[in-house]
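Asker: got a sequence here, can you model it:
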Amino acid sequence: MIRSLNEALRRIPVPLVWLAGAIPFALLLWDTLTGGLGVEPIREIEHRLGRTALYFLVASIGVTPLLRLTGISLMRFRRALGVLCFAYAVPHVLAWVVMDMGLLWGQMARDIVKRPYLLFGMLSFVLLLPLALSSNDWSIRSLGGKAWRNLHKAVYVAAPLAALHWLWAVKVNEPAPLFWLVAILSLLGLRLVVRRRLNLQTLFRGSKKQA
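Answerer: Have a look, this model is predicted:
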């Protein structure tokens, strides 16, 4: 069954993932043009862009645990998921910088220092920036596979920071950001468990050969 599913997934063209990834932006644009953003349109734009970025970020870091635990491979879509995350993170930040803060750089700097959720968000964005810029074959060849993989481990710091940004930003007891923070920490925990298991298996095989 898993083999059949993976064969079906391999037949899905990657551009289709990009097309599906544009749907949330199209819906946001439609609501913006038709007045469907509620009484605080700027905040709604910021929040929807930020939430969508986080969803794609979680999807991208969930690809490897899914493969290790179930055998289902979405690896060929992982790059698209990661870049889609950044594609929503950029307008999320721009909406805050331009529409919310009106390009008042001094006020922005003071707010980032004063409000932890802004600091978490900016740190996450800064960590994601080099990952998005290097998500291409040329960067892999230029940096070398090992250096490229080490660079992209920054996503495991950026993801919980992004979830903390959302959790700290809400002013009411909203369960969604806590759920996503727990989901991210669970995925990172699974990654560590699987990696440790693989290391132990490798060590065990090596000791058997020596014996």
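Asker: when you work out contacts or count neighbours from here on, use the C-alpha atoms and nothing else.
Answerer: Will do.
Asker: in stretch 74-83, what's buried?
Answerer: For stretch 74-83, a neighbour-count test (16 or more other Cα atoms under 10 Å) marks 74, 77, 78, 79, 80, 81, 82, 83 as buried.
Asker: following up with a second sequence; could you model it the same way so I can compare the two?
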Amino acid sequence: MEAILGGGMLRSWPRWLQSKALWFVVCLYPLARATYLVLAGDLVNPIEFITRSSGTWTLVFLLLSLAITPLRRITGWSGWQQYRRMLGLYAFFYVVLHLTTYIWLDQFFDWGAIWRDVVKRPFITVGFAAFVLLIPLAITSTNAMMRKLKRRWGLLHQLVYPIAILGVTHYWWLVKKDLTQAMIYAAILFVLLTWRLVKRFGAAKS
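Answerer: Model (predicted):
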């Protein structure tokens, strides 16, 4: 199974291709692309583009971080594990960019209007809830916090599951017409969560 799914092939990749530094730079591509398009003046509504793009990439990185454990188990290559924390922190980075763009460039720090949006617009409510829940995960992402919290660290970081559900819900409710992309993200999340449930119940029975 491992050979079929590429575990051996992945281990044989050149070291530079497995480098975290390389993938750290690659993960900055969405930001670099958005910056280029804004500076080039090719966008009709740059604020809307940055808001939507950063929100989309938040969800992408969140789902990628959730995919690490299944990839490790399926391929048998433990090297996937080294990328999980980085992907999670990039999800937090892009959600901060997403929220900052909305608060600063869209609402101009009009806290009254922002609060009304959070209360009255369901997609903003669930999106804001997801952001709040991500904060303790980002704060406790260091090795020092992992050692300090011990078992509680694992329990705390299980918040990533409701966060992902809230993130997909936020995206689904935001997109009013073409739901294709939202359905793809929802399907990916469903597969990732179902895989975990099957593994957990299978382990409990054995």
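Asker: tell me what the helix of greatest length in structure 1 is packed against?
Answerer: Using DSSP state H to assign secondary structure, the helix with the most residues in structure 1 is helix 175-210. Of the remaining helices and strands, those touching helix 175-210 of structure 1 by 3 or more Cα pairs under 8 Å, 6 or more residues apart in numbering; DSSP states H and E are helix 41-70, helix 155-169.
Asker: between these, which one is nearest to residue 133 of structure 1?
Answerer: Each of these has some distance to residue 133 of structure 1 by Cα to Cα; the shortest is helix 155-169, at 13.2 Å.
Asker: structure 2: matching residues for that closest one?
Answerer: Using TM-score structural alignment, helix 155-169 of structure 1 corresponds to residues 160-174 of structure 2.
Asker: now stretch 93-109 of structure 1
Answerer: On the basis of TM-score structural alignment, stretch 93-109 of structure 1 is assigned to residues 99-115 in structure 2.
Asker: before we move on, what about stretch 126-140 of structure 1?
Answerer: Alignment note (TM-score structural alignment): stretch 126-140 of structure 1 is matched to residues 132-146 of structure 2.
Asker: mind listing residues that contact the matching stretch?
Answerer: Contacts of stretch 132-146 of structure 2 from elsewhere in the structure, counted by Cα atoms under 8 Å, 6 or more residues apart in numbering, are 85, 88, 89, 92, 153, 156, 157, 159, 160, 163.
Asker: find the centremost residue of structure 2, please.
Answerer: The central residue of structure 2, meaning the one whose C-alpha is nearest the mean C-alpha position (Cα atoms, centre = their mean), is residue 62 at 1.7 Å.
Asker: which ones are touching the counterpart of it in structure 1?
Answerer: The alignment partner of residue 62 of structure 2 in structure 1, by TM-score structural alignment, is residue 57. Applying Cα under 8 Å, 6+ apart, we find residue 57 of structure 1 in contact with 81, 82, 85, 159.
Asker: pretty sure residue 42 of structure 1 sits against residue 99.
Answerer: Yes. Contact status for residue 42 of structure 1 versus residue 99: in contact at 6.8 Å, counting by Cα atoms under 8 Å.
Asker: re the thing from before, need the buried residues of stretch 74-83 of structure 1 in a markdown table with secondary structure and distance to residue 194 of structure 1, can you?
Answerer: Putting these into a markdown table (DSSP: H, G, I helix; E, B strand; the rest coil; distance: Cα to Cα, whole Å) gives the following:
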| residue | secondary structure | distance to residue 194 of structure 1 |
| --- | --- | --- |
| 74 | coil | 17 |
| 77 | helix | 21 |
| 78 | helix | 19 |
| 79 | helix | 21 |
| 80 | helix | 24 |
| 81 | helix | 22 |
| 82 | helix | 21 |
| 83 | helix | 25 |
